[in-house]
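S.K.: Got a predicted structure here, sequence first:
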Amino acid sequence: MEPRFLLLSDVAAELNVTDSQVYHMVRSGELPAIKIGGRGQWRVERARLEEYIQRKYAETAEWVRSNPLNERDTAE
């Protein structure tokens, strides 16, 4: 069974980005997270990470629709 909450380093590994990028996403509110414990350690709920990924897929699909390929892009 997968854990409900992930460390920021786990999220970074899942998304193949750096820990600092995930920290920025959390601090900016882009990726929902909670602070727990006396030292205020960040945790991201797996369900919220999956929602974030789906939201990014939708945003990317919209961007692709808004920015169709041109001849220069297909020549590469």
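M.R.: Received it, and whenever you're ready, just let me know what you need. Everything numeric in this text was worked out from a predicted model, so none of it was measured. Residues are numbered from 1 along each chain as shown.
S.K.: Only C-alpha atoms from now on, for both contacts and neighbour counts.
M.R.: Fine.
S.K.: Can you list the neighbours in contact with the lengthiest helix in the chain?
M.R.: Longest helix of the chain, by residue count under DSSP state H: helix 46-66. If you take CA atoms under 8 Å, 6 or more residues apart in numbering as the criterion, helix 46-66 is touched by Pro3, Arg4, Phe5, Leu6, Val11, Leu31, Pro32, Ala33.
S.K.: dropping in the other structure now:
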Amino acid sequence: MQNADKGTFLTVAEVAEIMRVSKMTVYRLVHSGELPAVRVGRSFRVHESAVKEYLDSSFYNAG
């Protein structure tokens, strides 16, 4: 199978570090469906493009 979408999958801990939130916050986003993830065994992996899209869509313009 060819991987057309280049990039890597991140662990929940890596996503939490990038977003500067707790791992529990990332788990909540995954379970609510706000952040798409793939389940691998008992853990989740989030594609780096999904993190970027989530952060891009979450900008709030104050003022």
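M.R.: Right, received. Where do you want to start? Quick caveat, the model's predicted, so the values are computed rather than measured.
S.K.: Could you quantify their similarity as a TM-score?
M.R.: Here the TM-score for the pair of chains, by TM-score structural alignment, normalised by the length of the second structure, is 0.81; 57 aligned residues with a CA RMSD of 1.4 Å.
S.K.: List only those of the contacts of helix 46-66 of the first structure flagged as buried.
M.R.: Phe5, Leu6, Val11, Leu31, Pro32, Ala33 (16 or more other CA atoms under 10 Å).
S.K.: Redo those residues as JSON lines? Include secondary structure.
M.R.: Shown next, in JSON lines, are these (DSSP: H, G, I helix; E, B strand; the rest coil):
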{"residue": "Phe5", "secondary structure": "strand"}
{"residue": "Leu6", "secondary structure": "strand"}
{"residue": "Val11", "secondary structure": "helix"}
{"residue": "Leu31", "secondary structure": "coil"}
{"residue": "Pro32", "secondary structure": "coil"}
{"residue": "Ala33", "secondary structure": "coil"}
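S.K.: Show me the two of the residues you listed that sit farthest apart.
M.R.: The distance between the two most remote of those (CA to CA) is 13.2 Å, for Phe5 and Leu31.
S.K.: related to what we said a few turns ago, would you tell me which one of the contacts of helix 46-66 of the first structure comes nearest to Val22 of the first structure?
M.R.: Val11 (7.1 Å).
S.K.: Not counting sequence-adjacent ones, nearest residue to the closest one?
M.R.: Spatial nearest neighbour of Val11 of the first structure, chain neighbours left out: Val22 (7.1 Å); criterion: CA to CA, 6 or more residues apart in numbering.
S.K.: Quick one: map the one you found onto the second structure.
M.R.: Under the alignment (TM-score structural alignment), Val22 of the first structure pairs with Val26 of the second structure.
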